[in-house]
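Undergrad: Let's see this in three dimensions:
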Amino acid sequence: MAVLPHIAPMLATAGSLPPARDEPHWGVEAKYDGQRAVVHLPGDGSVLLRSRAGHDITAAYPELHALAEQVEGPAVLDGEIVVLDERGRPDFARLQPRMGLAGAPVRAARHAAHDPVHLVLFDVMFLDGRLLTGRPYTERRHALEELVAPGPRWSAPASLPGHAREARDFTRAQGLEGIVLKRLDSVYEPGVRSRSWIKVRHVRTVDVVIGGWVPVRGRPGGPPGAVLVGAFEGGGLEYLGSVGTGWSERERTDLARLLDIAAEDACPFTVRPDVAGARWVLPRLVAEVGYTTRTRAGRLRHPVWHRLRPDLAPGDGGP
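TA: Okay, the predicted model is just below:
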């Protein structure tokens, strides 16, 4: 059995599309919303899956163990574990119950039987005794495509050089999270958040109603660390999630003053959110927030504060 190197996954930097004249220098891949996995295939018929933090998560995904029978090792691959919905789109809410089951193989097997995962492979860092991290992206992608044939629970989707704008528009129309741009001449930088990989998320915006807030952690009497937001549906305020990033200190200060004025003892949401330390306010303030996608329960994924909307009444907000 080969001794495989421990290689931390390379990370992408948030950014935007390159100028059109530079597009031919970038490969484009769809961005999948799941759990990052480094896949170790020693070549003895076994597989080891490690999380981004390096934890062994193999037992959580028994349906991926057959990969070792289909891919000749020794190899170390990079990928993302997802659960696909009926339209072939990643559904993070369906993946979440699997992510804590590395120590519960029986429960993991039950989940695998009725809601199996899919492994999206997009890089190879080690192959046949050779470390490929110093080789260019194009060479690594070619090696990956030669190595991995599509299987029942895994695939290596194509990378499309020079088509960033078309890929952006297509993935947005398909309801995917975004795209990742990778320089064709870039090396693999283990554990580094690199500018050679650029993630471009499809950010949507929505007007929401503020129904509560929580203080900055460790400062019970301090300014808001996050606001709890919702939308009026069916005569009640439905909870959409919490928003705690994207504002300036001045915006936070102004918001703290407005929240203090609107303070209320009763929770305004139809179903009280299970949020420790929540403070409630009259649902009068409308805000615009950005988000990438929604969970199956309708919650906002990756919400980011944009601005207050004093020009809107609470009834005007919502999806």
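Undergrad: Please count neighbours and contacts with C-alpha atoms only from this point.
TA: Fine.
Undergrad: What residues does residue 18 make contact with?
TA: Not one residue lies near residue 18 by C-alpha atoms under 8 Å, 6 or more residues apart in numbering.
Undergrad: Please tell me how far it sits from residue 160.
TA: 15 Å (C-alpha to C-alpha, to the nearest Å).
Undergrad: Check residue 95 too.
TA: 27 Å.
Undergrad: now residue 239
TA: According to C-alpha to C-alpha, residue 239 and residue 160 sit 39 Å apart.
Undergrad: Skipping adjacent residues, who's closest to residue 217 in space?
TA: residue 225 (6.9 Å; C-alpha to C-alpha, 6 or more residues apart in numbering).
Undergrad: tell me, how many neighbours does residue 87 end up with?
TA: 8 (other C-alpha atoms under 10 Å).
Undergrad: returning to that earlier point: if you count what's nearby, which of residue 95 and residue 160 comes out ahead?
TA: Legend: neighbour count by other C-alpha under 10 Å for residue 95 and residue 160, higher for residue 95 (21 against 16).
Undergrad: Pretty sure the more buried one sits against residue 85.
TA: No. Applying C-alpha atoms under 8 Å as the test, residue 95 and residue 85 come out as separate, 10.5 Å apart.
Undergrad: what ranges do the helices span in the chain?
TA: Using DSSP state H, the helices of the chain run over 67-70, 92-95, 105-114, 137-147, 164-173, 249-261.
Undergrad: List the buried residues of the last one.
TA: Meaning helix 249-261. Of all the residues in helix 249-261, those buried under the rule 16 or more other C-alpha atoms under 10 Å are 252, 255, 256, 259.
Undergrad: Export these as TSV, with columns for distance to residue 192.
TA: Listed next are these as TSV, based on distance: C-alpha to C-alpha, whole Å:
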residue	distance to residue 192
252	32
255	36
256	37
259	40
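Undergrad: Among those, which pair sits farthest apart?
TA: 252 and 259 (10.2 Å; C-alpha to C-alpha).
Undergrad: Find the centremost residue of the chain, please.
TA: For the chain, residue 33 is the residue whose C-alpha lies nearest the centre (C-alpha atoms, centre = their mean; 4.0 Å).
Undergrad: which strand of the chain spans the most residues?
TA: strand 204-215 (DSSP state E).
Undergrad: Quick one: residues contacting the residue nearest to residue 217.
TA: Here residue 225 is in contact with 213, 214, 215, 216, 217, 244 (C-alpha under 8 Å, 6+ apart).
Undergrad: Just give the closest residue to the fourth one, not the sequence neighbours.
TA: Going back to what we said before, that points to residue 216. residue 225 (3.9 Å).
Undergrad: for the last one, same thing?
TA: In this structure, residue 244 finds its nearest non-sequential neighbour in residue 226, 3.9 Å apart by C-alpha to C-alpha, 6+ apart.
Undergrad: That neighbour contacts residue 243, doesn't it?
TA: Yes. Between residue 226 and residue 243 there is a contact under C-alpha under 8 Å: 5.2 Å.
Undergrad: Please provide the structure for the following sequence as well, for comparison with the first:
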Amino acid sequence: MFISPMLLEYAADNKPFDNDNYITELKLDGIRLIVSNIDRVRLYTRHNNEITANFPELVDNIDIPPGTILDGELIVAGSDGKPDFEAMMERFKSKKSKHKAMFCAFDIIKYKNKDMHNLPLITRKEALETSFSDSQYAAKSKYLLGRGTRYFDLVKSQGLEGIVLKEAQSKYEIDKRSSKWLKVIAYDMREVYIVGYRKSEFGWLLSDGQRPLGIVELGVKSHERKAGFKVFQQLKTKETKDMVYLKPIIRCQIKHRGYYKSGMLRLPVFERFIV
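TA: You can find the predicted model right below:
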């Protein structure tokens, strides 16, 4: 049985805060996963794609009671113990991958056939604690009351993705993006050159001046697109079927979530032009 999960919104200005009416959790860098045991254990992505057959080791070893549905994140830990998104995607695409997947549960939607979504989050957390025993295949996410600012600073210093702040009395809003759950992402900032643009769909090619760093698609407002396009016409060096390449003159500031092993920026977001 699939239940469409409750989704996050960004905290105001992507800033953490301290409020004892909220719980604070680590934001895990993986794939959202619904684990359901109604007739048998089944695994679903947030888009209702059943992936039970992809992870037989989890199905065989996640011991939750019949009539129970959990919400959480599917992760692979890297050699440093931190969630490794690239390794997770490699394991997601192939059962032959040697990466070990693990389910981290942070909420319980149904427990022993009892609907839990209308109960306060803090009550659901108590039920989650009794729903299964932690193992190498499944564990429960830890949380704090309040202390969002200090926890975020610690998370960022460790190079982790960010935190989630959730109202302790909030209900589980099925299939909704809710301001009751707020994410704060530990972005890194960088200055880069814009050295090209796509001809069809929007995207600016980024570079450090020596090599490409990926394409930014997010965060660019319409007036910035128009202003950039006018200037770019004076900086063309060559064209291909899909791309126009530019002299490395125009710089911008972007925020991003680290680097792929290829050296490309992960999820770059445009912040501003640098004049």
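Undergrad: right, so the helices of structure 1: which one is the most enclosed?
TA: Among the helices of structure 1, ranked by average contacts under mean count of other C-alpha atoms under 10 Å, first place goes to helix 92-95 (a mean of 20).
Undergrad: What does the residue nearest to the centre of structure 1 correspond to in structure 2?
TA: Using TM-score structural alignment as the criterion, residue 33 of structure 1 maps onto residue 29 of structure 2.
Undergrad: just to revisit the earlier point, against residue 309 of structure 1, how distant is the residue nearest to residue 244 of structure 1?
TA: Distance, residue 226 of structure 1 to residue 309 of structure 1, using C-alpha to C-alpha: 17 Å.
Undergrad: Next, count neighbours for residue 89 of structure 2.
TA: 16.
Undergrad: What's the match for it in structure 1?
TA: Applying TM-score structural alignment, one finds that residue 89 of structure 2 aligns to residue 96 in structure 1.
Undergrad: between residue 226 and residue 309 of structure 1, who's got more neighbours?
TA: residue 226 (20 against 16).
Undergrad: residues in contact with that one?
TA: 213, 214, 215, 216, 242, 243, 244, 245.
Undergrad: mind running it again at 7 Å?
TA: When the contact criterion is C-alpha atoms under 7 Å, 6 or more residues apart in numbering, the partners of residue 226 of structure 1 are 213, 214, 215, 242, 243, 244.
Undergrad: same question, residue 25 of structure 1
TA: 162, 183, 184.
Undergrad: Count residues in the vicinity of the aligned residue in structure 1 for residue 41 of structure 2, would you?
TA: Residue 41 of structure 2 maps onto residue 47 in structure 1 when the alignment is built from TM-score structural alignment. Neighbour count of residue 47 of structure 1, defined by other C-alpha under 10 Å: 19.
Undergrad: Now do residue 47 of structure 1 against residue 143 of structure 1, distance only.
TA: 19 Å.
Undergrad: same thing with residue 149 of structure 1?
TA: Taken as C-alpha to C-alpha, the span from residue 149 of structure 1 to residue 143 of structure 1 is 12 Å.
Undergrad: what do we get in structure 2 for the residue nearest to residue 244 of structure 1?
TA: Looking across to structure 2 (by TM-score structural alignment), residue 226 of structure 1 lines up with residue 203.
Undergrad: gap between its match and residue 79 of structure 2?
TA: 33 Å.
Undergrad: With residue 54 of structure 2 instead?
TA: On the measure of C-alpha to C-alpha, residue 54 of structure 2 and residue 79 of structure 2 end up 23 Å apart.
Undergrad: For these two, work out which one has more neighbours and name it.
TA: residue 54 (15 against 8).
Undergrad: And the more buried one, what's its match in structure 1?
TA: By TM-score structural alignment, residue 54 of structure 2 lines up with residue 60.
Undergrad: Please name the residues that touch the counterpart of residue 137 of structure 1 in structure 2.
TA: Using TM-score structural alignment as the criterion, residue 137 of structure 1 maps onto residue 121 of structure 2. Shown in contact with residue 121 of structure 2 (C-alpha under 7 Å, 6+ apart): 168, 169, 170, 171.
Undergrad: and of these, the nearest to residue 69 of structure 2?
TA: Among these, and counting by C-alpha to C-alpha, the member closest to residue 69 of structure 2 is residue 171, at 15.4 Å.
Undergrad: That closest one pairs with which position in structure 1?
TA: By TM-score structural alignment, residue 171 of structure 2 lines up with residue 187.
Undergrad: go on, residue 140 of structure 2?
TA: By TM-score structural alignment, residue 140 of structure 2 lines up with residue 156.
Undergrad: Hmm, residue 122 and that match touching each other?
TA: Yes. The criterion here is C-alpha atoms under 7 Å, and residue 156 of structure 1 meets it with residue 122 at 5.8 Å.
Undergrad: quick one on the thing from earlier: quick one, which of the contacts of residue 225 of structure 1 are buried?
TA: With neighbours counted by 16+ other C-alpha under 10 Å, these contain buried members at 213, 214, 215, 244.
Undergrad: need those in CSV with distance to residue 130 of structure 1, can you?
TA: Converted to CSV, these look like this (distance: C-alpha to C-alpha, whole Å):
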residue, distance to residue 130 of structure 1
213, 53
214, 51
215, 51
244, 44
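Undergrad: just curious, which of the residues you listed is nearest to residue 192 of structure 1?
TA: When these are compared against residue 192 of structure 1 (criterion: C-alpha to C-alpha), the nearest one is residue 244, at 25.6 Å.
Undergrad: Tell me the counterpart of that closest one in structure 2.
TA: Per TM-score structural alignment, the equivalent position to residue 244 of structure 1 in structure 2 is residue 217.
Undergrad: Please determine how far that match is located from residue 224 of structure 2.
TA: 12 Å.
Undergrad: what do you get for residue 102 of structure 2?
TA: Taking C-alpha to C-alpha, one finds residue 102 of structure 2 at 42 Å from residue 224 of structure 2.
Undergrad: Also residue 82 of structure 2?
TA: For residue 82 of structure 2, the distance to residue 224 of structure 2 - C-alpha to C-alpha - is 36 Å.
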